[in-house]
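>>> The sequence and its predicted three-dimensional model are supplied below.
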Amino acid sequence: MPVRVQTEDFDLTTEVAALRTRNPRIGAVACFVGTVRDLNDDSTVETMELEHYPGMTEKSLEAIVASACERWPGIDVLIIHRVGKLYPLDQIVLVATTAAHRGDAFASCEFVMDYLKTQAPFWKKEKTEAGERWVDARVTDDAALARWGVEAGNQTKK
């Protein structure tokens, strides 16, 4: 299954090993692991709570995988995204891609992460010393997605 949304942590080594066995023709694996930062917007983060819409979120992530596979035929993709209460240094997300060559593995991994940051329906609430706050989308995330020819809020190519 290329997409999982879960509360439990994941093991990078185990997940990448399983992904590698799905296609013996791969020559490259690229991975991104996102973690909870202990500082955001000059405030100490005590916890982060991630919420999602079950069913809708998985479909959105599957669409991201399909878009990446269309752009880079022959790649394989794994997305694991955690939800629930997390603490600084906890793993949030794993994006791993495999390809015949490193260029496609790196590019597709970066594309999936850029796409996920703006298109996947997750909501983050941080608890800081000043109280709780929702984390707003960043303009830099929209700019990262735009370089792939995709506008924020629009899941089709330009």
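Nice, I can see it.

>>> from here on, contacts and neighbour counts on C-alpha atoms
Noted.

>>> all strands in this protein, in order from the N-terminus.
Per DSSP state E, the chain carries strands over the ranges 3-6, 28-35, 39-40, 43-52, 76-82, 84-86, 91-99, 122-128, 131-134.

>>> then this one, side by side with the first:
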Amino acid sequence: MNRVQVQTEDFDLSAEVARLRAGDARVGGVVTFVGTVRDMNDGSAVSSMELEHYPGMTEQSIERIVEQAMQRWPLYNARVIHRVGPLQPLDQIVLVAVSAAHRGEAFAACEFIIDYLKTEAPFWKKEQTPSGARWVDARVTDETALRKWAAR
């Protein structure tokens, strides 16, 4: 199983969790995060969004983030799926899933991975709003979330 996948197709959360566990009796906890497209952002309605990436570079960047989490916590497995292309409100964008012996490590690693994905992975997001298309920058809150990991 590839730990990192960038794709246009949707993903099945149940199937991905089953694949992550794959009969590993050591697993005591699986934590997942699924990000979805909202219909509002920064006070404007969002009718659709498009995610662009740099093929090859994006996967390598995400793999480095996952590897950092694997080194930092005693994880058994990790999986990141990130969608690209045109997306609509309610569509799933990203899955981060990790397995570990205990929930604490799994929660921390999952949060670490998504925090780094939001700020470090090379994705470009364009939203369609009533005022037209706009590119979306990383949020200050995303940068703040990232800094907390450097302090630990």
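Thanks, I have the structure now. Small disclaimer: the values here were computed from a predicted structure and weren't measured.

>>> Overlay them and tell me the TM-score.
Remark: TM-score between the superposed chains equals 0.96 [TM-score structural alignment, normalised by the length of structure 2]; 151 aligned residues with a Cα RMSD of 1.2 Å.

>>> out of the strands of structure 1, nearest to Arg22 of structure 1?
Nearest to Arg22 of structure 1, of all the strands of structure 1, is strand 76-82, at 8.2 Å by Cα to Cα.

>>> circling back to that earlier point, between the strands of structure 1, which one is nearest to Phe111 of structure 1?
strand 91-99 (10.0 Å).

>>> so how much does that closest one differ from structure 2 once superposed?
Here the mean offset of strand 91-99 of structure 1 against structure 2 after fitting is 0.3 Å, by mean Cα distance after the TM-score superposition for structure 1.

>>> how close does Trp124 of structure 2 sit to Ala101 of structure 2?
35 Å (Cα to Cα, to the nearest Å).

>>> about what we covered before: redo the strands of structure 1 as CSV? Include distance to Glu15 of structure 1 and mean neighbour count.
Formatted as CSV, those follow (distance: least, Cα to Cα, whole Å; neighbours: other Cα atoms under 10 Å):
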stretch, distance to Glu15 of structure 1, mean neighbour count
strand 3-6, 11, 16
strand 28-35, 10, 18
strand 39-40, 28, 12
strand 43-52, 22, 18
strand 76-82, 8, 25
strand 84-86, 20, 16
strand 91-99, 9, 25
strand 122-128, 22, 17
strand 131-134, 30, 12
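
>>> Throw those strands into CSV and include distance to Asp141 of structure 1, thanks.
Listed next are those as CSV, based on distance: least, Cα to Cα, whole Å:
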stretch, distance to Asp141 of structure 1
strand 3-6, 21
strand 28-35, 14
strand 39-40, 15
strand 43-52, 18
strand 76-82, 17
strand 84-86, 22
strand 91-99, 16
strand 122-128, 14
strand 131-134, 16
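
>>> who wins for proximity to Lys158 of structure 1 among the ones you listed?
So among the strands of structure 1, strand 76-82 is nearest, using Cα to Cα, at 22.8 Å.

>>> So what's the gap between that closest one and the chain middle?
Counting by Cα atoms, centre = their mean, to the nearest Å, strand 76-82 of structure 1 is centred 7 Å from the centre of its parent chain.

>>> looking at structure 2, where would I find the counterpart of it?
Mapping strand 76-82 of structure 1 onto structure 2 (TM-score structural alignment) gives residues 77-83.

>>> From Leu51 of structure 2, how far off is the closest residue to Ile114 of structure 2 other than its chain neighbours?
Nearest residue to Ile114 of structure 2 in three dimensions, chain neighbours excluded: Val96, at 6.9 Å (Cα to Cα, 6 or more residues apart in numbering). Using Cα to Cα, Val96 of structure 2 is found at 17 Å from Leu51 of structure 2.

>>> All set now, cheers.
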